[in-house]
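> Could you work out the structure for the sequence below:
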Amino acid sequence: MQNFKSPIEAFLYWESHEPNQVFLHQPISGKIITHTYAEAGQEARKLASALKSLGLNSGDHVALLSKNCSQWIIADLAIMMAGCVSIPIYPTLNANSIEQILVHSESKAVIIGKLDDFESQKNGIPNIPKISIGLYGGKEGQLWEDLQNTHQPLQDIPLPNSDDLHTIIYTSGTTGDPKGVMHTVNNFTVSGKALVNLIKMPPKSRQFSYLPLAHVAERAICNNGYVLGSTIYFSDSMATFAKDLEHCQPHFFFAVPRIWAKFKEKILTSIPQKKLNTLLMIPIVNSMVKNKLKQKLGLKSAIFIVSAAAPIADSLVEWFKKLDIIILQGYGMTEDCCVSHFNLPNDNKIGTVGKTLSEAQAKLSPEGEICVKNKCLMKGYYKNPELTASMFDEEGYLKTGDIGEFDHDGFLTITGRVKDQFKTDKGKYISPSLIELSISKNSDIEQICVVGTGIPQPIALVTLSESGKSKSKESLSKSLFQTVSNVNPNLAKHEKIEKIVVMKEEWTVANGLTTPSLKLKRNAIEKIHQPYYESWFNLKENVIFE
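Model (predicted):
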C-alpha cells in the first residue's frame, strides 16, 4: 500500500497511474454514467477553478448538500484541490437545520446536488454563491455543467499540510443542536490507513456508497477507496437499491441494524422461516440456498461485513450467521474518526463491538464511561472551545458518552449512554440500551425506546415492522406481551417493563425523531410523549395502542 499523506494525494496517484480505471459508477433513470479516474480528475479540476473564480481563498468553507452520488465525490475532490474546507450537510435536513449549519460554519458557497425535496429546503440557504447540478434537476445559482464548459482544469494542485483543517462534520445530534467536529488532513490520513489495515480489501476493490456521505463512517470508507484505487458504486433510488447493490457485489459492506432487519424481512417474505430451516438442513441444497441469497443481497464477494452506529440484536447476527453472512460489529464516532473498536473475521465475539484497534488506546472512567485516544481525534468543535475542553480528560482521552465494559479477552460491550439513563419515581437509575436490545428481538418491532421518568416502572414505546403491521391487534398484543414476559425475569426489579405502547406513526428523519444515520432522538421522543406516561401506566392493558 502506498504511504499517502492526504486523501487528495491518494486520488492524484491513481489519476496519474490508472487514469482509465473506472472510479465512479452512477445509475440514473435506468442508465449508467461512469467516471474513470482521469475523467473525475478533469471534472474536479474544472470545478476547483470555478470555486477559485468565485473569490474563494485557501481555508474558506464550502458546503456540500447532496445525497450520495458521483458528483458528491467529485465536489469533495474539487474542494480539496481548491484548498478549501468541506462542510458536508445531510441531504434530509429541513431548511432551518440547513441554515443553522451554513451560518454557523461560515460557508462561503454551497454545492447543491442530488436531493429528494429541494423546494422545501431552499429557504434555508442564505445569500451565498450556489452551484447546482443540472443532471439532478438543479436550477439554483450557477449550473455545474455550465462551469465545466467555461473553466479550464486547475493544473497545479498544492498538497495540504497534515495539520490543515480538512472538513467540519456536523454531528447528526441525538441530543441538542448539531456540533461542528473539526478534522485535519492528518486525521483522515491516519483513519484511512487504520481502515485499510483493518478491512484488508484488495486494491481496485468495489465499494457501495449509500449511507450518508455527510456521516463520518461513510466518508472514511470512501476515503479508504481513494487509498486503494477502488471503484465506488452508488444507488439511483430506494426503489432500485436492491438491484444496484446486487449489481455492485461490493468487497466491503456496512449497514446499520435497521437495514439488517429489513434484509431479514425481505428474505423471509420470499422464503418463510420454516421452509428456510428445512432447506438449510439439506447438505447440497444448503450451499445453493446460501449462495443464491448472498448473490441477491449483493454480498457474494463481501470479505468484510459490518454493522455499526447503533446496537444490533445478537439474535439477528446469529440468524445471518446461519446463511454464512458474518456481521462484524464495530464502534467509533465522529469525534474519533472511527478509529476505536472492531471485531475481526478471525477474532469476533457476537454481542460486543470488538477489541481496541492497534491504532487506538481505550480505558473506562471510574463511572464506566468509555474513553478513547488515537492519532486522529478531532481538533475540537468549531467555535466552541468550552465544549471541546469538556470532551477530554486530563490524559487527553476523548470522553465518548458511552458506558461499557471489557471482558477478560479484551472485547468491549457497550451497555448504554451516560445521557440516556433515567430515574423512575422510585429514584433508581435505569440504562435502557440493553433492555431495548432484548425486546427488539421480536421481529414485529421496528424501533423501541424504553422510558420511565415520573412513573413507578419503565414502559416501552415501539413502532411496528412490516410483519407487525400485518397482524391483528389481538395477535400483535400476544406477541409483544410474550416478549416482555420473556425479558422481565432477567431484569432487576426496578427495570422490569410494565407496559408496551405501540405508536401511531413511525419515528423518522422527516418528523425529527431519528437522526440521518437512523439513531433515535430520545430527547425529542420523550418531549412529545412524556405527558402521557402516567395515563398509559395506569391503564389496565399490558399492550396499549396509541
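> switch to C-alpha atoms for all contacts and neighbour counts from now on
OK.
> ok, so what distance separates the closest residue to Thr508 other than its chain neighbours from Ser443?
Excluding its sequence neighbours, the residue lying closest to Thr508 (C-alpha to C-alpha, 6 or more residues apart in numbering) is Thr514, at 5.2 Å. Between Thr514 and Ser443 the distance, using C-alpha to C-alpha, to the nearest Å, works out to 20 Å.
> neighbour count winner among those two?
Between Thr514 and Ser443, counted using other C-alpha atoms under 10 Å, the more crowded position is Thr514 (21 against 18).
> mind listing what that one touches?
174, 507-508, 520-521 (C-alpha atoms under 8 Å, 6 or more residues apart in numbering).
> Before we compare anything, build this one as well:
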Amino acid sequence: MAIDPKKQTSLHCLYYWAEQTPDNVYLTQPFPDGHVEDITWREAAGQVSRMAAHLNSLGLPDRSSIGILGKNSAHWILADLAIWAAGHVSVPLYPTLNGESAAYILEHSETRLLFLGKLDGTADGWDDIKGHLPDDLPLVSLPLSPRDDVPTWETIIEAMSPAQPKLPDPDDLATIVYTSGSTGRPKGVMHSFRTMISVADGLQQLFPVSSSERMLSYLPLAHVAERAAVETQSLYYGFHLYFANSLDTFQEDLQRARPTLFFSVPRLWMKFYLGVNAKLPPRKQKILFNIPVLNSLVKKKVLKQLGLDHCRAALTGAAPLSSEIIGWYRSLGLELLEVYGMSENFGYSHANRPGQAKVGTVGMANPGVEHRIGDGGEVQVKSPGQMLGYYRNEEKTKEDLTEDGFLKTGDMGEIDADGCLRITGRVKDLFKTSKGKYVVPVPIENRFNHPKAEVVCVAGANQPQPCLMVLLSEEARDDLERGGDRIALEQELAGELDAVNAGCESHEKVAFVVIVREPWTMENGMLTPTMKIKRNVIEDFYNRKMDEWFSQKRKIIWEF
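Prediction:
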C-alpha cells in the first residue's frame, strides 16, 4: 500500500487540492428554493480553517468528540474537516435516529458540541431528537438546519480569521462511527485517519480514478459506505462532488451530476429497475432490446433517463442484489460491481473488478486484505481499514476479533477456487422451524425476483415451514389503489413462489407469500440507513399474525 505522503489523511488532501486546483469546484449543493451553490477547493479550505479557529476558541479538551447530525450536504463534509482541523474527533449521527438513540450516542461518545445540519422533520427523526438534546450541549447550525437561534456556520465564518490547521498523524483517532444498530445498542466503531484513507489507496489499484470524476452523495454520510466511497474518495482524488436536494428532486439531482462513478444499495437499484419497467414494460423491453441498431439507442436512452449514461463504474453493496437485476443493468451496458465491507473495516474488504466480475459473489479480497472461513462457516477478514476497536467497549472488541487479528464478520460465506467470496447469509439470521430444521433466509430471498416486489423477508421461526413477506413497489401499490388486477398479480406471485420452491430443500420450501400493508422504511425502524431490512424488527412486528396466516392454508395472503 503506497499512500501519497502529501495526502496522508483526508485533511491533508483538502489542503493539497486547495493548493493544486484552487478554482476547481469541489462541492455542489442544491437548495429547496432551486438555487445551487458551488464551493471551490480554495473556498472549502478557507471555510474549514475559519471554523477550526472558532472551535479552537472554545477551549475544548484536545481530541474532544464533536457530533454531526443531518442529511448529506456540502457543509456536512466541511464540518467533518473542520473538526479534524481543530484536532478533534467527529461523531456522525444518522438523521433517521429516534430521540432515545441519539441521546445515547451523544452521552456514550461524550460529545462536547453538535453541528446541526440539514433536517426538516418530515423524512428524518428531528421532531423526536430535538426533545432529547441536552440543554447544555453547544450547537452550531449548518445551512439548511432547523435551528436559527444558535450560532450559524455563515456568521462564524464571516467573523473568524483562518486558523493554521492541526494536520493529524495518520494513526490518530479520526472518527467514531456508531453502527446502525439492527440489534441492540449501537456500537461506536473507532477509525484512525490511516484506516479511513486505506480505502482510497486500495481502490486506485483496482481501477483508475482521477480528478475528473463526478459523484452524487445521497446515502447517509453517517454510514461508512458513503464516507468511504464518496467523501474519502473525493478528497483523495480531488474530484467534483454533488449532493441531492430531496427524494422528490433526486432524478433532477442525478441529471445535474451525471456521475462517472456511482454507488448505491440494492433497494435503490431495484427502485430504478421498477421505475423503468413502469414506463417500458419488460415485454416491450425484450422486443426492443432484440432489434439490431435500435437496441443500443433504446438502452442508451434508458441510461440517460436514469442519469447514468456517463457512469463508467457502478457499485452495489450493503446487501445482496439478485443476479437477474445485475444482468439487466449489464444488458444496458452498465457494469454493476458488487462490493462488500463493514463498519468495522471502513468498507474496505472485497470487490468485483471491472471486466472480471463474478455475478453472485462480492469478488476477491481487496489489495492488502486477507480472508478466510472460520468456525460455523463465518467469514473472517483482516483489512488495512480495520477499526481500532469499539469505543468504551473493550470486551466487545475482544469478542469480535480473533487472537491473530481477524474480524469476525457475522456473515456466512464460501470462497471459491478463484478466491471470490460468496455471502450466504448472516450467522444470526438462521432460524429453526418447528420440525427442528435450520433455514437460511437470504438465499431464498435472493431467488424471489418478481418485478413488482420491492423488498422481501423470509421468516417463520418455530413454524412448520418458512413464509415470505413481500412489500410491493410504490408503483404496484398505486396501481392496485386505482383498481389494478389483484387476481393477475396473485397468479404471478404464486408462479414466482413455485419457481423459488423448486430450488429449495423440503424443509426450506416457502408455505405462502404475504403481501404486507405497512411500508418498510427507515422512519418506522424496519430498514437500516443503508436500506437493509431489520429482520428482527420485521419479525417482531408480524410474529403475532403468523399462526393466523398459517391457519388460512392459502398460497397468497393479502394484508389489505
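> picking up where we left off before, just the buried subset of the contacts of Thr514 of the first structure, please.
Buried subset of the contacts of Thr514 of the first structure (neighbour count, 16 or more other C-alpha atoms under 10 Å): 174, 507, 520-521.
> can you list those in JSON lines and add secondary structure?
Shown next, in JSON lines, are these (DSSP: H, G, I helix; E, B strand; the rest coil):
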{"residue": "Thr174", "secondary structure": "coil"}
{"residue": "Trp507", "secondary structure": "coil"}
{"residue": "Leu520", "secondary structure": "strand"}
{"residue": "Lys521", "secondary structure": "coil"}
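> Quick check: the farthest pair among those residues?
Within these, Thr174 and Trp507 form the most distant pair, 12.9 Å apart (C-alpha to C-alpha).
> can you count the residues close to whatever residue of the second structure lines up with Ile435 of the first structure?
Ile435 of the first structure maps onto Ile444 in the second structure, with residues paired by TM-score structural alignment. The number of residues packed near Ile444 of the second structure is 21, by other C-alpha under 10 Å.
> So what would you say the end-to-end distance of stretch 170-186 of the second structure is?
End residues of stretch 170-186 of the second structure are separated by 26 Å (C-alpha to C-alpha).
> where in the first structure is the aligned partner of it, by residue range?
Counting by TM-score structural alignment, stretch 170-186 of the second structure pairs with residues 162-178 of the first structure.
> neighbouring contacts of the matching stretch?
Applying C-alpha under 8 Å, 6+ apart, the external contacts of stretch 162-178 of the first structure come out as 5-6, 59, 80, 84-89, 101, 105, 179-186, 214-216, 334, 382, 514-517, 519-523.
> Filter the residues you listed down to the ones in strands?
Members of these lying in strands (criterion: DSSP state E): 85-89, 180-184.
> Would you reformat those residues as JSON lines and include neighbour count and distance to Glu145 of the first structure?
Formatted as JSON lines, those follow (neighbours: other C-alpha atoms under 10 Å; distance: C-alpha to C-alpha, whole Å):
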{"residue": "Val85", "neighbour count": "24", "distance to Glu145 of the first structure": "22"}
{"residue": "Ser86", "neighbour count": "26", "distance to Glu145 of the first structure": "21"}
{"residue": "Ile87", "neighbour count": "27", "distance to Glu145 of the first structure": "22"}
{"residue": "Pro88", "neighbour count": "27", "distance to Glu145 of the first structure": "21"}
{"residue": "Ile89", "neighbour count": "26", "distance to Glu145 of the first structure": "22"}
{"residue": "Gly180", "neighbour count": "23", "distance to Glu145 of the first structure": "31"}
{"residue": "Val181", "neighbour count": "24", "distance to Glu145 of the first structure": "32"}
{"residue": "Met182", "neighbour count": "23", "distance to Glu145 of the first structure": "31"}
{"residue": "His183", "neighbour count": "27", "distance to Glu145 of the first structure": "30"}
{"residue": "Thr184", "neighbour count": "22", "distance to Glu145 of the first structure": "31"}
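> quick check, nearest of these to Ser365 of the first structure?
For these, the closest approach to Ser365 of the first structure (C-alpha to C-alpha) belongs to Val181, at 23.0 Å.
> contacting residues for the closest one?
Each residue near Val181 of the first structure by C-alpha under 8 Å, 6+ apart is listed here: 168-171, 334-335, 378-382.
> Between all of these, which two are separated the most?
Thr171 and Lys379 (14.4 Å).
> what about the match of stretch 170-186 of the second structure, distance to the chain center?
Chain-centre distance of stretch 162-178 of the first structure: 14 Å, with C-alpha atoms, centre = their mean, to the nearest Å.
> Same check on stretch 70-88 of the first structure?
Its chain's average C-alpha position is 20 Å from that of stretch 70-88 of the first structure, according to C-alpha atoms, centre = their mean.
> and that stretch, which stretch of the second structure?
The aligned range for stretch 70-88 of the first structure is 74-92, by TM-score structural alignment.
> now the helices: where do they sit in the stretch 101-250 of the second structure?
Per DSSP state H, counting those that start in this stretch, the stretch 101-250 of the second structure has helices spanning 126-129, 153-159, 193-203, 224-226, 233-237, 250-257. These are given in chain order.
> what does the stretch 451-560 of the second structure give?
With DSSP H, counting those that start in this stretch as the criterion, the stretch 451-560 of the second structure has helices spanning 474-481, 486-502, 535-552.
> With respect to Leu235 of the second structure, which of the ones you listed lies nearest?
helix 535-552 (35.1 Å).
> Mean per-residue distance, that closest one versus the first structure.
By mean C-alpha distance after the TM-score superposition for the first structure, the fitted helix 535-552 of the second structure averages 1.5 Å away from its aligned residues in the first structure.
> Just give me how far that helix sits from the chain centre.
Centroid separation for helix 535-552 of the second structure versus its chain: 28 Å, with C-alpha atoms, centre = their mean.
> which residues of the first structure does that helix align to?
Counting by TM-score structural alignment, helix 535-552 of the second structure corresponds to 522-539 in the first structure.
> which parts of the matching stretch are buried?
522, 524-526, 533, 536-537.
> likewise stretch 29-43 of the first structure?
For stretch 29-43 of the first structure, by 16+ other C-alpha under 10 Å, it's 34-43.
> same deal with stretch 402-415 of the second structure?
406-415.
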